[in-house]
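> Provided below are the primary sequence and the corresponding predicted coordinates.
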Amino acid sequence: MVKIVVIYSGGMDSFTVLNKAVKEGYDVYALSFDYGQKHNKELMCAKEVCCDLNIPHKILDITSISSLFTSSSLVSSDVDVPDGHYEEENMKSTIVPNRNMILISLAIGYAVDINAESVWYGAHSGDHTIYPDCRPEFVKVMDEASKVANFEPVSVYAPYLNTDKIGILKEGLAMGLDYSKTWTCYKGQAKACGTCGSCVERLEAFEANDLQDPLLYSE
């Protein structure tokens, strides 16, 4: 059985990636990161899902790096998470500088240590506009760098790189997945806000699939 590491945030994209890998017969090791994100409720979702699936799961505490990212609304207490669609200019405040390069690098190190062949993560085409570290060219160069950074060539793979959230949800539903086990909202409240970019995109995906989102929303 081929061993892989899945970067698992607890959100709906990485939830689908995780389950896809399990259903395709991979020996999955899940890795989550606490980097000081306001929406750390996603980590509780990740823990519960991995427990249900009986998947080895680590939550790595790297909260100290949040002090480097004072411009990001996802981690800084001085910057409010904006409302609106991802295509709007104000959504750029949700960028955590170099986040995926940092997380993927740590995941590659973990993969080398446990003799895993690949690192999977949930980048998708809906992220391409606003997040450079979710674009095909980034995945390509990270994959190339990973294969020469260690004696063990670990590949970097984003299975939904050319699929949007609507398509990801459609595939997950076909797998019979329960998206009430995921968390998407950026604001870190008890209920999803329904107005941040992440919530807006999630709600659009459910609407496009003619379904109601099972999460509770405050608006």
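All right, it came through fine.
> CA atoms for contacts and neighbours, from now on please.
Noted.
> hey, which strand is longest across the protein?
Determined from DSSP state E, the single longest strand within the chain is strand 27-34.
> show me the helices in the chain, by range?
Counting by DSSP state H, the chain has helices at residues 12-23, 41-53, 99-114, 136-149, 165-174, 197-208.
> winner for burial among those?
helix 12-23 (a mean of 21; mean count of other C-alpha atoms under 10 Å).
> who does that one touch, helix- and strand-wise?
strand 3-7, strand 27-34, helix 165-174 (3 or more C-alpha pairs under 8 Å, 6 or more residues apart in numbering; DSSP states H and E).
> need the ones you listed in JSON lines (columns: distance to M142).
Output for the helices and strands packed on helix 12-23, formatted as JSON lines (distance: least, C-alpha to C-alpha, whole Å):
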{"stretch": "strand 3-7", "distance to M142": "14"}
{"stretch": "strand 27-34", "distance to M142": "18"}
{"stretch": "helix 165-174", "distance to M142": "23"}
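> between these, which gets nearest to N19?
Of all those, helix 165-174 sits nearest to N19, with 8.2 Å by C-alpha to C-alpha.
> next, the angle helix 197-208 makes with the closest one.
60 degrees (axes from the mean of the first three to the mean of the last three C-alpha atoms, to 10 degrees).
> presented hereafter is structure B, for comparison with structure A:
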Amino acid sequence: MAKVVVIYSGGMDSFTVLHRALRDGHEVYALSFNYGQRHVKELEVAHQVTTQLGLPHKIVDITAINELIANSSLTSSDVDIPEGHYEEVSMKSTVVPNRNMILLSLAIGYAVSIEAQAVYYGAHSGDHAIYPDCRPEFVKRMNDVSQIANYQPIEIAVPYLDCDKGEILKDGLAMGLDYRQTWTCYNGREKACGKCGACVERLEAFAANQVTDPLPYE
């Protein structure tokens, strides 16, 4: 049984990745980050899920980095969350500068310290249009660096890199997962907005699988 670190935001993609790692027989250590995201509700969901599963789970506060990486609508209340589809140019405001490189670097360090073999994260093809740090070329180079950055090489595992959100959901449904245990909406309100890029893509994924999303929407 391999020990692995899963970067677990509490969203539906990382929720599926978490269970994929468990299904593959790995000893999972979940790692979440509070980077000042407006949808911090996702961390509460992540805590509930890992507690229910009895998994080791760390939530690391890295909000101090917002002094350096500002101007994203996900972290700044001065920038409106855009509505629409991820492929629209307006969605670039949701990019948090260098986020995945930062999170992966911290996760790799954690993996080395607990003698894990890999770090899992949930990049997928639906993110490629807007998020450079979810594209195959980024993943490849991060994996190359992760092999040589420490005495212990760490693999960057991205099981859904070439899948869209509908395909990820299909795999999760096949595993019998309950997506009420996830939070996707960029607006961290009581109910999901149904209009931000994250909600639009999530609803498309459920429609593609001919299943009703169990989350309540405004």
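Received, thanks. Bear in mind the structure is a predicted one, so any value in this text is a computation, not a measurement.
> if we can go back for a sec, and the longest strand of structure 1, how far from the chain's centre?
Put simply, strand 27-34 of structure 1 sits 11 Å off its chain's centre (C-alpha atoms, centre = their mean, to the nearest Å).
> pull the residues that contact that strand.
1-10, 18, 21-22, 40, 43, 46, 50, 55-63, 103, 107 (C-alpha atoms under 8 Å, 6 or more residues apart in numbering).
> for that strand, give me the average deviation versus structure 2.
With the two structures superposed, strand 27-34 of structure 1 lies on average 0.2 Å from its match in structure 2, counting by mean C-alpha distance after the TM-score superposition for structure 1.
> what span of structure 2 lines up against that strand?
Structural correspondence for strand 27-34 of structure 1: residues 27-34 of structure 2, per TM-score structural alignment.
> what residue of structure 1 is the furthest out?
F151 (27.4 Å; C-alpha atoms, centre = their mean).
> give the aligned equivalent of that one in structure 2.
For F151 of structure 1, the residue aligned by TM-score structural alignment is Y151.
> measure that match to Y29 of structure 2 for me?
Computed with C-alpha to C-alpha, to the nearest Å, the distance linking Y151 of structure 2 and Y29 of structure 2 is 21 Å.
> please apply the same query to T182 of structure 2.
18 Å.
> the two: who's more crowded?
T182 (25 against 22; other C-alpha atoms under 10 Å).
> check whether that one really touches E42, as I assumed.
Yes - with contact defined as C-alpha atoms under 8 Å, T182 of structure 2 and E42 form a contacting pair (7.1 Å).
> identify the contacts common to those two.
Joint contacts of T182 of structure 2 and E42 (C-alpha under 8 Å, 6+ apart) are G10, G11.
> that older thread, just so I know, which of the helices and strands packed on helix 12-23 of structure 1 lies nearest D210 of structure 1?
Between D210 of structure 1 and the helices and strands packed on helix 12-23 of structure 1, the shortest gap by C-alpha to C-alpha is with helix 165-174, which sits at 10.2 Å.
> what's that closest one packed up against?
Right, helix 165-174 of structure 1 is packed against helix 12-23, helix 197-208 by 3+ C-alpha pairs under 8 Å, 6+ apart.
> how close does that helix sit to structure 2?
Looks like 0.2 Å for helix 165-174 of structure 1 (mean C-alpha distance after the TM-score superposition for structure 1).
> between helix 12-23 and that helix, find me the angle.
Using the same axes, to 10 degrees: helix 165-174 of structure 1 against helix 12-23 is 40 degrees.
> next one: helix 165-174 of structure 1 to chain centre, how far?
15 Å.
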